[in-house]
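[1] Just the structure for this:
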Amino acid sequence: MPRIFVATEAIADGTLTRRDLTRSYAKIHRNVYARAGTQLSALDRAYAAWLWSGRRGTLVGHSAAALLGCKYIPADLPAELAHSRRGAPKGITIRSIRIRDDELRTVNEIQCTTAARTAYDIGRSVRGDLAVIRIDQLLNATRYPVADVTSIAMRYPGARGIRRLRAALDLADGGAESPQETRLRLLLVRSGFPRPVTQIPVRDQWGDVKRRIDLGWPDKMVGVEYDGEQHFKNPDDYAKDIMRLEFLANRGWTIVRVSSRQLRYERSAIVRRIARARGE
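    Have a look, this model is predicted:
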């Protein structure tokens, strides 16, 4: 059985019986089911909504972002569809929006908005730093540049939320590989530092890229690394991290490391440490 399926199709082809459906599966939407107890991701919810639409809806917004590979879309957000069908059930939001043909693409037979159009829609509907975080995630997952989103925005100069989008695009950077990296970059920019470069390649003596630094300033040879909870889960990770830092130091880099706790509670101290590293 697929993870999520149309019940009448599964019964018609003999994959399961109505009794199986009642005993072992849970309804997500009308005629759309998953095995009982399944924890649905944002991508699962997007797929379920598309099935509910009769496979005719277009995924937009956060649902399109999930389909395009974003890793950090919350699982409890409603699925978003552009579709003519009315009376959407709980858990599906229908968006009545104009979408041009070149703002659409197909992924695994599912139609959705392009990364640029998706970022445009998210940036208009989400407020504050969260808009920057979500746009960063999408651009990082798809490798689209901010300029492509700006081009979409220029098509709709009077659209609702366009100022909010432009403010987010001014701060967006697809180099951020996690929401915390975006939050760290925003802290540095708002603290008066020059805008840092993201995902800085560091080459060995033969010119091959061996490491990348989360963000920093190549002209100062100062890098900033966010160390999330995934670091140091076993001795091998710890040893690799030591070797990585030694390599960067040998190449002339000063690295300031920032933990999740420091980013939450010690922001002033982070700014002072980076200022010292930069010689300010």
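
[2] From now on I want contacts and neighbour counts done on CA atoms only, so please keep to that.
    Fine.

[3] On the three-state scheme, Arg55 is what?
    When classified by DSSP: H, G, I helix; E, B strand; the rest coil, Arg55 comes out as coil.

[4] For Ala64, which non-adjacent residue is spatially closest?
    Ranked by C-alpha to C-alpha, 6 or more residues apart in numbering and with sequence neighbours excluded, the top spatial neighbour of Ala64 is Cys112, at 5.5 Å.

[5] Quick check: the gap between the one you found and Ile99.
    Separation of Cys112 from Ile99 (C-alpha to C-alpha, to the nearest Å): 10 Å.

[6] Mind checking what helix or strand follows the one helix or strand Thr150 maps to in sequence?
    Following DSSP states H and E, one finds Thr150 within helix 146-155. Downstream of helix 146-155, the next assigned helix or strand under DSSP H and E is helix 162-171.

[7] Quick one: the helices in the chain, in order.
    Along the chain, the segments classed as helices by DSSP state H run 7-12, 18-24, 42-52, 61-67, 115-125, 128-142, 146-155, 162-171, 179-190, 235-250, 260-265, 267-277.

[8] Could you also give me the structure for this second sequence? I'd like to compare it with the first:
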Amino acid sequence: MVRQLDILAAAARRQAGLVSRRQLLAYGITKRQIETRTRRGEWHRVTTGVYDLRAGSESVDRFDHARLRSAWTGLLATDPHGIAAGACALALLGAWGLPTSLRPEVCLPGAMHTPGAAGVTVRRFSKPLELVELHGRRLASPVTALIQAVPEWPRDVVVAVLDSALNRGLIAAVDLERIRTGVRGRRGAAQLHPWWPLVDGRAGSPVETKARLQCLDAGLPPPRLQVPILDATGWPMAFADLGWLRTDGIWVVVEIDGRSIHTRPEALFRDRARQNAIAQAGGYLLLRFTAKDVRERRIANEVAHALRR
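    Predicted coordinates:
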């Protein structure tokens, strides 16, 4: 029994802390044992057929954990036939910039009249889906998942997720046209028309995308992304997230520090050396911001002031 629980705990850690009733029974846990542990509060019933073993998770970031938990809830509630769909498929595939809170959603073969477990959305589809497999589970392909999800999101999320999908290699540039074609006729597709030209796979993070969009909203010229910082020999020694060339030949460059990366000790030393190198290079005015600055929409005003100087 101890070995069974250890194996289940390991499986749960791979599944955002969750297991399905089917998995419990397959590992020899009886229905009575499931009921007893749930009644005692050792396990928690998330929805029909899904249990939280309180085994922790391999995910570190709490927002990533919440998204993955939603994705796994849908899959495990429809175990073994569920297919992760929309934003949940994208979360499992590692896309960035997704909404903080996701509703579990799946596709089921022949699911035209299947209501799904409490809190789980079952998507309908009339023709075969393009699928990929991850750890033995079926997911909507990145292109299919984006077609399902983007008409439902606001602009900043749409652009950030598409940027990250390109940057992380989940889709290629040619796939954008497939996604545009695929969303036609769907509710919310009309709002997407002015947003497609804003997508840029060079963006290194969602906060970079949001900062760029805020600057455009403020009427600033479109920035250059990944601006090379050249040393005295003309060799790139760093790349800034965003940059604008002033009329006096000075580059106003912006660096945005993501909290999870740039607060690590080794990153602080690297960032300090990088900032010093940029200051000594000449020809660059460096502005550094944090994710909090993006949330509070401070960046555009400071960039505008630097461009006027």
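
[9] just to revisit the earlier point, quick one: map the residue nearest to Ala64 of structure 1 onto structure 2.
    Aligned counterpart of Cys112 of structure 1 in structure 2: Leu139 (TM-score structural alignment).

[10] picking that back up, which other helices and strands does the helix holding Thr150 of structure 1 contact?
    If contacts are counted by 3 or more C-alpha pairs under 8 Å, 6 or more residues apart in numbering; DSSP states H and E, helix 146-155 of structure 1 sits against helix 115-125, helix 162-171.

[11] Taking the centroid of structure 2, which residue is nearest it?
    Trp96 (2.3 Å; C-alpha atoms, centre = their mean).

[12] And it, how close does it get to Glu105 of structure 2?
    Look at Trp96 of structure 2 and Glu105 of structure 2: by C-alpha to C-alpha, they are 18 Å apart.

[13] One more: Gly185 of structure 2?
    21 Å.

[14] With Arg259 of structure 2 instead?
    29 Å.

[15] Could you do Leu307 of structure 2 as well?
    To Glu105 of structure 2, Leu307 of structure 2 is 46 Å away according to C-alpha to C-alpha.

[16] for Ala173 of structure 2, same thing?
    For Ala173 of structure 2 relative to Glu105 of structure 2 (C-alpha to C-alpha), the value is 27 Å.

[17] burial of Ile110 of structure 1, as a residue count?
    By other C-alpha atoms under 10 Å, 18 other residues sit near Ile110 of structure 1.

[18] re earlier: which of the helices of structure 1 sits most buried?
    For the helices of structure 1, the largest average neighbour count (mean count of other C-alpha atoms under 10 Å) is found in helix 61-67, namely a mean of 27.

[19] Run the chain-centre distance for that one.
    Relative to its chain's centre, helix 61-67 of structure 1 lies at 9 Å (C-alpha atoms, centre = their mean, to the nearest Å).

[20] related to what we said a few turns ago, and the helices and strands packed on helix 146-155 of structure 1 as TSV, adding distance to Ile92 of structure 1?
    Below are these laid out as TSV (distance: least, C-alpha to C-alpha, whole Å):
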stretch	distance to Ile92 of structure 1
helix 115-125	16
helix 162-171	23
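
[21] one step back: Gly185 and Glu105 of structure 2: which is more packed in?
    More neighbours surround Glu105 than the other of Gly185 of structure 2 and Glu105, with 25 against 9 (other C-alpha under 10 Å).

[22] Look up the closest residue to the more buried one, ignoring the ones flanking it.
    Using C-alpha to C-alpha, 6+ apart, the closest residue to Glu105 of structure 2 is Thr121 (4.5 Å).

[23] Look up how far Glu266 of structure 1 lies from the counterpart of that neighbour in structure 1.
    Aligned counterpart of Thr121 of structure 2 in structure 1: Thr93 (TM-score structural alignment). Separation of Thr93 of structure 1 from Glu266 of structure 1 (C-alpha to C-alpha) stands at 39 Å.

[24] which one of the two has more residues nearby?
    Taking other C-alpha under 10 Å, Thr93 of structure 1 and Glu266 do not tie; Thr93 has more neighbours (18 against 13).

[25] Surely the more buried one and Leu81 touch.
    Yes. The criterion here is C-alpha atoms under 8 Å, and Thr93 of structure 1 meets it with Leu81 at 6.3 Å.

[26] coming back round to it: can you name the residues that contact the match of Cys112 of structure 1?
    83-85, 89, 131-133 (C-alpha atoms under 8 Å, 6 or more residues apart in numbering).

[27] and those residues, which two are the farthest apart?
    Largest separation among the contacts of Leu139 of structure 2 by C-alpha to C-alpha: Ala85 and Glu133, giving 12.3 Å.

[28] more neighbours, those two?
    A count of neighbours by other C-alpha under 10 Å puts Ala85 above the other of Ala85 of structure 2 and Glu133, at 32 against 12.

[29] Enumerate every residue touching the counterpart of that one in structure 1.
    Counting by TM-score structural alignment, Ala85 of structure 2 lines up with Val60 in structure 1. Each residue near Val60 of structure 1 by C-alpha under 8 Å, 6+ apart is listed here: 80-82, 95, 112-113, 118, 121.

[30] which of those still touch in structure 2?
    Here is what carries over to structure 2 from the contacts of Val60 of structure 1, by both residues aligned by TM-score structural alignment, their matches' C-alpha atoms under 8 Å: 80-82, 95, 112-113, 118, 121.

[31] okay, stretch 159-170 of structure 1 sits on what stretch of structure 2?
    Under TM-score structural alignment, the counterpart of stretch 159-170 of structure 1 in structure 2 spans residues 186-197.
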